[in-house]
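>>> Sequence first, predicted model second:
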Amino acid sequence: MTAASSTEHARSYYAATANPTPQRPELIGEVTCDVCVVGAGFTGMSSALHLAERGFSVVVLESARVGYGASGRNGGQIVNSYSRDMDVIEAKYGAETARSLGDMAFEGNRIIRERIDTYDIRCDLKNGNLFAACNAKQWSELKEHKTLWERYGNHELELLEGSELAREVVSERFVGALVDHSGGHLHPLNLVLGEAAAVETLGGRIHEQSPVVAVEQGDPVRLRTPRGSVVADQVVMAGNAYLNGVLPELESRSMPCGTQIITTEPLGADLAGTLLPNDMAVEDCNYLLDYFRLSADNRLIYGGGVNYGGQDPDNIEAVIRPKMLRTFPQLANVKVDYAWSGTFLMTLNRLPQFGVINDNIYYAQGYSGHGVTCTHLAGRLIAEVMEGRNERFDAFADLPHLPFPGGRLLRVPLSALGAWYYRTRDALGV
């Protein structure tokens, strides 16, 4: 099955196994609030929940359904840090910036677990993820990666090589792995649905099928939908790749990208145990990486690849199934029950974009494939800055973000050319 084109959830494994949740009403008429959040994905729900806990009155506007976008379609892996790690940040932006961002690199993970515990969210949380090296160069880099993360306080790391590797992932593709025992994986749609329910218990209001069609900047801000409007003192733009031109200034330095996922039929505990014996999530170390894990009912969820510009391939299974079989050839006769795609937002430097427009429109976007944890951090930082504590938010907001070379016209072909270069390097192991 492919992704749905409507405003209902994509026909994914996650949507098929989502916890029961009500449809929220469309916004009709005018309402006022302290903060209006645009987008009901992880960034929006994290922001709304942190703000509601601090006593702000919050209204959330969602163009489709809660978790419709990348937050409800992703690989479900709790991966620490950012798409570019602290060594790259230090080399490009200096030691002080690296320390500031490094101090927060593992916080999003902790926030997720706090939310699950505090609000009793049922989302199939499992512990542990690992990074798998496909060649000697990547294995050497993983050793350096362990040292780097330990410098920033993560001491739950373990290197595996040779026969030790089969303890966690049984595949001839990999030569070694770095296990992060503090990481994990979960059902992402059920997480964001649980967070939405938590927002409502604190008095927050969520309106689905309520796309923002105009933002009238000022003090206060007025946000118009097809049948209503919200007047808010402050705004959080949390639409990421789904803003659809509402604020063009947020789209000039980013690019939507598509990624695809398939999910097998249930494998049974015995077969599943021969793939991932301890039920950890895995991502490889290639530039265009593969990522996979087991679901709660022992299906293999396998994703990979990037389509620049966000276009969907005609046949998702035909794209991803060969990748799965290169990793686990013993699954040749296993049926694929679900196949879908999703769009995430990439920045040129692969670091998230935080900022503020006219002193009262805050935004956080462009997580570049590492959004599950960083979105949850973003919500906390947005709540902090609205309370007058801006130091941590500004550590991200001060990062320089340049437009893609060639502008909007050439950003897709030039990015695809760059990806070809790195894919060739991965294949050659150089």
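Arrived safely, thanks for sending. These numbers come from a predicted model, not from an experiment.

>>> Please make it C-alpha for all contacts and neighbour counts, starting now.
Noted.

>>> Helices along the chain, start to end?
Counting by DSSP state H, the chain has helices at residues 13-16, 42-53, 86-93, 95-102, 107-119, 136-151, 188-201, 269-275, 316-327, 371-386, 391-397, 407-428.

>>> okay, the angle between the second one and helix 188-201?
Here helix 42-53 runs at 30 degrees with respect to helix 188-201, directions being taken by axes from the mean of the first three to the mean of the last three C-alpha atoms, to 10 degrees.

>>> In addition, the following structure is provided for comparison:
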Amino acid sequence: MAERIEHTGSYYAATANAAPDRAPLTESIDADVCVIGAGFTGLSTALHLAEAGFKVVVLEAARIGFGASGRNGGQLVNSYSRDLDVIERHYGHDMAKMLGSMAFEGADIIRQRIAQYQIDCDYKPGGLFVAFNKRQMHELTEQKALWARYGNDEMSLLDQGSLGDYLKSDRYIGGLLDQRGGHIHPLNLALGEAAAIESHGGQIFEDSKVIRIDRGEKPVVHTDQGQVTANYIMVAGNAYLGNLVPELAAKSMPCGTQIVTTEVLGEAKARELIPQLQCVEDCNYKLDYYRITGDFRLLYGGGVTYGGGDPRSIENFLRPHLESTFPQLKGVKFDYAWGGDFLLTMSRLPQFGRIGDNIYYAQGYSGHGVTTTHLAGKLIAEALRGQAERFDAFSALKHFPFPGGRLLRAPYTAVGALYYGLRDKLGL
């Protein structure tokens, strides 16, 4: 047998709820739907299908939540990585109206899952967007009006004075509070959803990397030790899919992001940083994001490495960011530092679609994966039940390869990021 692949050395892995090890697939079995990947996309899809009575098999190459789903910042950020005004400008009013009607659904699905299955994942409501300058504050004002048009009326603009009630940092001139946002322990959410799938009869196999798909009327998914014959396949590998489905690799690029977590600060000290415990992200192009964990640590993330991977020292990279935000934490001990890859698309919009009649996929959330993955699973389940209008709206979005192909896409994208980073620094 191949060596067991464990979770990265993250805060989430160290504080994960107890969960059984799932055995690898070692036989030939049948399913209505075979899901490749036990991250949020795959788990959401499998749970919606299992609830609807489908026979579902999930194949995971490593552990449940091994990739971005178990490593991310844990923030429930609404809408998409390109907001609804960009969608309307490039794709028209009707497309914006359709996608806008779903822009806040992913976070609602997560809250519903937590309540229905009593998932212990440190959920806290509320998210803050914070502005460094007048341009960013103007953008937040427009964002509030835009999201209100699409049904989110639970937002409040904060000037510098009122922001101080929510965040004890002098870096920002104001912010926007979204009460329909929030934050979670993402790995524990994934583990809770996996248990929910199994409660409905679904099967999950770990250490079961898919090595080949035989396409056809009844596709067959092969691992090293077994195979699944299914009516439908759902491909949900995202940045960790590799070249299993070559046509999905051409129009996306893995990108790394990094996170540190401090020692336990205690509730009193934690509330001296973020008094009401909302999660926070700034408005820069290469943004920082942070929050207080369930055991009162500061979790702080940021940065992008195009093409994937991590800087030489995650701690050295992120410490200046954290200490600029909270000078009162200068020299604080970091207990955990880790990185992971998310999948970026050229448009920054997710890629949904079908290959032939029976292979579905959803990927490329471009940094907005926690909520949109949960929406994706619901839409795929709807499509397999014959209600494909909402899924087809996403699949109609056009996607293009990165300039320079796979060899040059990372440096070309990094050059563009340098430009936007300079704009952020100059406040332009």
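Cool, got the structure. Everything numeric in this text was worked out from a predicted model, so none of it was measured.

>>> ok so, going back, find the one among the helices of structure 1 with the highest mean neighbour count.
Most buried of the helices of structure 1 by mean neighbour count (mean count of other C-alpha atoms under 10 Å) is helix 42-53; its value is a mean of 28.

>>> Please produce a markdown table containing the helices of structure 1, extended by distance to residue 78 of structure 1.
Formatted as a markdown table, the entries for the helices of structure 1 read as follows, by distance: least, C-alpha to C-alpha, whole Å:
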| stretch | distance to residue 78 of structure 1 |
| --- | --- |
| helix 13-16 | 16 |
| helix 42-53 | 13 |
| helix 86-93 | 18 |
| helix 95-102 | 17 |
| helix 107-119 | 7 |
| helix 136-151 | 16 |
| helix 188-201 | 10 |
| helix 269-275 | 20 |
| helix 316-327 | 21 |
| helix 371-386 | 6 |
| helix 391-397 | 20 |
| helix 407-428 | 24 |
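
>>> Which among those is found nearest to residue 210 of structure 1?
Distances from residue 210 of structure 1 to each of those were compared by C-alpha to C-alpha, and the smallest falls on helix 42-53, at 14.3 Å.

>>> so the closest one matches what in structure 2?
For helix 42-53 of structure 1, the aligned range in structure 2 is residues 40-51, judged by TM-score structural alignment.

>>> Please state the offset of stretch 319-333 of structure 2 from the chain centre?
Averaging C-alpha coordinates over stretch 319-333 of structure 2 and over its chain gives two centres that are 26 Å apart (C-alpha atoms, centre = their mean, to the nearest Å).

>>> Contacts for it, please.
Applying C-alpha atoms under 8 Å, 6 or more residues apart in numbering, the external contacts of stretch 319-333 of structure 2 come out as 168-171, 262-263, 273, 288, 300.

>>> Could you identify the buried members of these?
Among the contacts of stretch 319-333 of structure 2, those classed as buried by 16 or more other C-alpha atoms under 10 Å are 168-169, 262-263, 273, 288, 300.

>>> Just give the closest residue to the counterpart of residue 288 of structure 1 in structure 2, not the sequence neighbours.
Across the two structures, residue 288 of structure 1 finds its equivalent in residue 286 of structure 2, going by TM-score structural alignment. Nearest residue to residue 286 of structure 2, sequence neighbours excluded (C-alpha to C-alpha, 6 or more residues apart in numbering): residue 303, at 5.9 Å.

>>> Now do the same for the one you found: its match in structure 1.
Taking TM-score structural alignment, the alignment pairs residue 303 of structure 2 with residue 305 from structure 1.

>>> and its match, what does it touch?
259-260, 288-290, 320.

>>> Pick out whichever of the residues you listed sits closest to residue 243 of structure 1.
Closest approach to residue 243 of structure 1 among the contacts of residue 305 of structure 1 (C-alpha to C-alpha): residue 259, at 18.3 Å.

>>> Quick one: map the closest one onto structure 2.
Using TM-score structural alignment to pair residues, one finds that residue 259 of structure 1 aligns to residue 257 in structure 2.

>>> what about that match, distance to residue 181 of structure 2?
Plainly put, residue 257 of structure 2 is 21 Å away from residue 181 of structure 2 if you go by C-alpha to C-alpha, to the nearest Å.

>>> you'd agree residue 280 of structure 2 is up against residue 129?
Yes. With contacts counted by C-alpha atoms under 8 Å, residue 280 of structure 2 reaches residue 129, the gap being 5.9 Å.

>>> More neighbours: which of those two?
Using other C-alpha atoms under 10 Å as the criterion, residue 280 of structure 2 and residue 129 rank with residue 280 on top: 26 against 21.

>>> what's the distance between that one and residue 359 of structure 2?
Taking C-alpha to C-alpha, one finds residue 280 of structure 2 at 37 Å from residue 359 of structure 2.

>>> next one: residue 340 of structure 2
If you measure residue 340 of structure 2 against residue 359 of structure 2 using C-alpha to C-alpha, the figure is 27 Å.

>>> Among the two, which residue is more densely surrounded?
When neighbours are counted by other C-alpha under 10 Å, residue 340 comes out ahead of the other of residue 340 of structure 2 and residue 359, with 25 against 19.

>>> in terms of contact, does the more buried one touch residue 256 like I think?
Yes. Between residue 340 of structure 2 and residue 256 there is a contact under C-alpha under 8 Å: 5.4 Å.

>>> what touches both of these two?
308-310.

>>> thinking again about what came up before, can you report how many residues neighbour the match of residue 259 of structure 1?
With other C-alpha under 10 Å as criterion, residue 257 of structure 2 counts 25.

>>> ok, now which ones touch the closest residue to it other than its chain neighbours?
If you skip the residues right next to it in sequence, residue 257 of structure 2 has residue 304 as its closest partner in space, 4.9 Å away by C-alpha to C-alpha, 6+ apart. Residues near residue 304 of structure 2 by C-alpha under 8 Å, 6+ apart: 255-258, 286.

>>> Can I get the contacts of residue 305 of structure 1 in CSV including distance to residue 80 of structure 1?
As requested, these are arranged in CSV below (distance: C-alpha to C-alpha, whole Å):
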residue, distance to residue 80 of structure 1
259, 20
260, 21
288, 18
289, 16
290, 17
320, 25
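
>>> Just give me the closest of those to residue 214 of structure 1.
For the contacts of residue 305 of structure 1, the closest approach to residue 214 of structure 1 (C-alpha to C-alpha) belongs to residue 259, at 29.0 Å.
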